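Undergrad: Please find the sequence and the predicted model below.
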Amino acid sequence: NRAVFSFNMTVDKYFFKPIAEVYNVLPVEIRSGINNALLNIDSTLSVPNQILQGNFGEAITSVVRFTINSTVGILGLFDPASAIGIEKTNREDFGQTLAVWGVGHGCYAVVPFLGPSSPRDAAGRILGIYGDYFYMISAGDRTAFGENLGDTVYWATKGTEIINFRSQNIKSSENLEKNSLDLYSAYKSLYLQRRENLVKNVKRSDSQYGSSDDEWKKIR
């Protein structure tokens, strides 16, 4: 795990972080629009998991938000749903659903390029591919975007999601590196606590590392 973690940190240092720093040069309005659009797409994965977890009210709210933001909000670039009082719901994925159903976390693992994970969350990632509506209409189905464009749209979106997340967490990761005696253990602790809190739908902040739910919302 530590060897893979070191590899991932090197890749981040020389690839993802520099791109994220360039991305941060974009005007905040553009970055905000991109972030809104990515969150809007991501909500299509939350809906089936909210249903499977019995959170039907949140599922309905997510569908309403997606409909409003995809139309009035111009494909999710804007968030008119929040402006009229329809608040964001908790983000859910299949790893969380498996946890709600009683599946144990399993051993902690660090995956090359993907980062922290576990058997439960790895299974959730696989299920998430086939439960991801955006994947099914782009790379998975080939009818909405066409044979080649579908793959391009899907993977370009995923790549943008990674850079967007990394750009939002540059300061948080720097604080973590500065304040941690053992960076590997710090990331492990942060990941495990974050996943537990996501399952319980608990929001928290971690002043020791300068990170909060908003800053680390997409660590899985």
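TA: Arrived safely.
Undergrad: Could you use CA atoms for every contact and neighbour count after this?
TA: OK.
Undergrad: hey, where'd the helices end up in the chain?
TA: 2-11, 17-23, 28-52, 56-71, 80-83, 94-100, 119-130, 133-135, 149-168, 170-179, 183-200 (DSSP state H).
Undergrad: and the fourth one, what other elements does it pack with?
TA: With contacts defined as 3 or more Cα pairs under 8 Å, 6 or more residues apart in numbering; DSSP states H and E, helix 56-71 has these neighbours: helix 28-52, helix 80-83.
Undergrad: Can you mark which positions in that helix are buried?
TA: Using 16 or more other Cα atoms under 10 Å as the test for burial, helix 56-71 gives Glu58, Ala59, Thr61, Ser62, Arg65, Phe66, Thr67, Ile68, Asn69, Ser70.
Undergrad: Also the last one?
TA: Using 16+ other Cα under 10 Å as the burial criterion, the residues of helix 183-200 that qualify are Leu183, Tyr184, Tyr187, Lys188, Leu190, Tyr191, Leu192, Arg194, Arg195, Leu198, Val199.
Undergrad: From Ile41, how far out is the residue lying closest to the fourth one once chain neighbours are set aside?
TA: Setting aside the residues directly before and after it, Lys188 is nearest to Pro116 in space (Cα to Cα, 6 or more residues apart in numbering), at 7.2 Å. Applying Cα to Cα, to the nearest Å, one obtains 23 Å for the distance of Pro116 from Ile41.
Undergrad: okay, now the one to match up with it:
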Amino acid sequence: MPFACARASFGSRGGCWLKRAGNGLKFMTFLSRIHRTAGVFLVLTILAGCATQPQEPGSGPQVYDPIEPVNRVFFAMNETVDTFVLQPTAFVYKTALPDPIQDMVRNFLRWLRSPVVIANSLLQGDTDNAGNATRQLFVNGLTVGLIDWGHGQDWGYRNEDFGQTLGYHGVDGGPYLVLPLLGPSNGRDLVGRVVDIFFDPLTYIVSGPGARNAIAIARNGTSAVDFRARNFDQINELKASSVDYYARLRSIYLQRREAVIHNGKVPDSALAADGSKEFEDFSPTDRPRSVTGALPAKSN
């Protein structure tokens, strides 16, 4: 009876109250997600900042891979996805789509990433690259990023991410990691992936976690297919010529990350333990059906 009276006295204001309660619940859910993200970011920052690569007197720089058994499990999973999903899809992509269409896909993906590049370039004090990325954002925006109006001009594209920003300011790479579906990384670059989400305007423009997740999956999936298609034969040859493909890809990834942090000027400390510069021999391309450098005969 008291419940019935209370419900009766609720009146027409009940719907309004329920709506406000629902909005409050959504807000609390949003705060909860922010707190979880902040907690993950804190843990990853500690992981990337405190972990250091072990050095042995008289030897070259050592790869810091403390969870190699786990990484190799994820690596095997990724290779399975590549063999049965990514590689066939990339083959159809590069065979069916004309080169100009592939270029448009690449240009669109770069255009979407321009705000992240601008933010990280400014954090590194690189105003030139920030200016180039800003021009690309607004000028290429006239065609929704499908056409790169700056191609061949003096404002070429150079990607920057927060992992590079941390490296530029002296943060060590931390442990080597293989992320499910995302591939090679390390503690520092994993933190960078999280921070770059907050630099991306689509994070705030698109409403609803379902829509944001769908866009993220579509962007990452398209980028992976585009990269695999542009380097189709080179990656297959790299696999076939490697005694230990995991170790070889790890070496190439770590050296290339040091290269992009220093904008191509790689310090001697970034070389592999044997002093090789394998990353210079295998440079991923951004053009359809173009040829990268000759693959090194040596396998790590």
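TA: Right, received. Where do you want to start? Note that the structure is predicted; figures quoted are calculated from it, not measured.
Undergrad: TM-score for these two?
TA: Put the two chains on top of each other and the TM-score (TM-score structural alignment, normalised by the length of structure 1) is 0.84; 207 aligned residues with a Cα RMSD of 2.6 Å.
Undergrad: rewinding a little: turn the buried residues of helix 183-200 of structure 1 into JSON lines, columns for distance to Ile170 of structure 1.
TA: Formatted as JSON lines, the buried residues of helix 183-200 of structure 1 follow (distance: Cα to Cα, whole Å):
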{"residue": "Leu183", "distance to Ile170 of structure 1": "15"}
{"residue": "Tyr184", "distance to Ile170 of structure 1": "17"}
{"residue": "Tyr187", "distance to Ile170 of structure 1": "14"}
{"residue": "Lys188", "distance to Ile170 of structure 1": "18"}
{"residue": "Leu190", "distance to Ile170 of structure 1": "16"}
{"residue": "Tyr191", "distance to Ile170 of structure 1": "17"}
{"residue": "Leu192", "distance to Ile170 of structure 1": "20"}
{"residue": "Arg194", "distance to Ile170 of structure 1": "18"}
{"residue": "Arg195", "distance to Ile170 of structure 1": "20"}
{"residue": "Leu198", "distance to Ile170 of structure 1": "22"}
{"residue": "Val199", "distance to Ile170 of structure 1": "25"}
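Undergrad: Arg2 of structure 1: which of these is nearest?
TA: Nearest to Arg2 of structure 1 among the buried residues of helix 183-200 of structure 1: Tyr184, at 6.8 Å, using Cα to Cα.
Undergrad: residue in structure 2 matching the closest one?
TA: Aligned against structure 2 by TM-score structural alignment, Tyr184 of structure 1 finds its counterpart in Tyr246.
Undergrad: residue contacts, its match?
TA: The contact partners of Tyr246 of structure 2, by Cα atoms under 8 Å, 6 or more residues apart in numbering, come to Arg72, Phe75.
Undergrad: Asn213 of structure 2 versus that one, what's the distance?
TA: Distance from Tyr246 of structure 2 to Asn213 of structure 2, counting by Cα to Cα: 29 Å.
Undergrad: And Ala259 of structure 2, by the same measure?
TA: Ala259 of structure 2 is 31 Å from Asn213 of structure 2, by Cα to Cα.
Undergrad: To which residue of structure 2 is Glu87 of structure 1 aligned?
TA: Structural alignment places Glu87 of structure 1 opposite Trp155 in structure 2 (criterion: TM-score structural alignment).
Undergrad: repeat for Phe7 of structure 1
TA: The equivalent of Phe7 of structure 1 in structure 2 is Met77 (alignment by TM-score structural alignment).
Undergrad: Could you pull up the contacting residues of its match?
TA: By Cα under 8 Å, 6+ apart, Met77 of structure 2 lies in contact with Pro180, Leu181.
Undergrad: Nearest residue to Ile163 of structure 1 in space, please, no chain neighbours.
TA: Ala20 is the one closest to Ile163 of structure 1 (Cα to Cα, 6+ apart), at 5.4 Å.
Undergrad: Spit out the contact partners of the equivalent of the one you found over in structure 2.
TA: Using TM-score structural alignment, the partner of Ala20 of structure 1 in structure 2 is Ala90. Taking Cα under 8 Å, 6+ apart, we find Ala90 of structure 2 in contact with Val225, Asp226, Arg228, Ala229, Phe232.
Undergrad: so how far is Ile118 of structure 2 from the equivalent of Thr97 of structure 1 over in structure 2?
TA: Counting by TM-score structural alignment, Thr97 of structure 1 lines up with Thr165 in structure 2. As for Thr165 of structure 2, its distance to Ile118 of structure 2 is 12 Å (criterion: Cα to Cα).
Undergrad: likewise Val266 of structure 2?
TA: From Val266 of structure 2 to Ile118 of structure 2 the distance is 23 Å (Cα to Cα).
Undergrad: quick check: the longest helix along structure 2 aligns to which part of structure 1?
TA: Longest helix in structure 2 by number of residues (criterion: DSSP H): helix 13-50. Alignment note (TM-score structural alignment): helix 13-50 of structure 2 is unmatched in structure 1.
Undergrad: cool, and stretch 126-139 of structure 2?
TA: Residues 55-68 of structure 1 are the counterpart of stretch 126-139 of structure 2, counting by TM-score structural alignment.
Undergrad: Need the residues that contact that stretch.
TA: If you take Cα under 8 Å, 6+ apart as the criterion, stretch 55-68 of structure 1 is touched by 40, 43-44, 46-48, 50-51, 76, 80-81, 86, 88-90.
Undergrad: need the contact list for the closest residue to Arg91 of structure 1 other than its chain neighbours.
TA: Nearest residue to Arg91 of structure 1 in three dimensions, chain neighbours excluded: Ser46, at 5.7 Å (Cα to Cα, 6+ apart). Neighbour list for Ser46 of structure 1: Ala59, Ser62, Arg91, Glu92, Asp93 [criterion: Cα under 8 Å, 6+ apart].
Undergrad: picking that back up, tell me which of the helices and strands packed on helix 56-71 of structure 1 lies nearest to His105 of structure 1.
TA: Here helix 28-52 is closest among the helices and strands packed on helix 56-71 of structure 1 (Cα to Cα), at 17.4 Å.
Undergrad: Buried residues of that closest one, list them for me.
TA: 31-52.
Undergrad: okay, the angle between it and helix 149-168?
TA: Here the directions of helix 28-52 of structure 1 and helix 149-168 differ by 110 degrees (axes from the mean of the first three to the mean of the last three Cα atoms, to 10 degrees).
Undergrad: Phe162 of structure 2 - how many residues pack around it?
TA: 26 (other Cα atoms under 10 Å).
Undergrad: Turn the contacts of Ala90 of structure 2 into CSV, including distance to Val73 of structure 2 and neighbour count.
TA: Output for the contacts of Ala90 of structure 2, formatted as CSV (distance: Cα to Cα, whole Å; neighbours: other Cα atoms under 10 Å):
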residue, distance to Val73 of structure 2, neighbour count
Val225, 22, 23
Asp226, 25, 25
Arg228, 21, 25
Ala229, 25, 27
Phe232, 24, 18
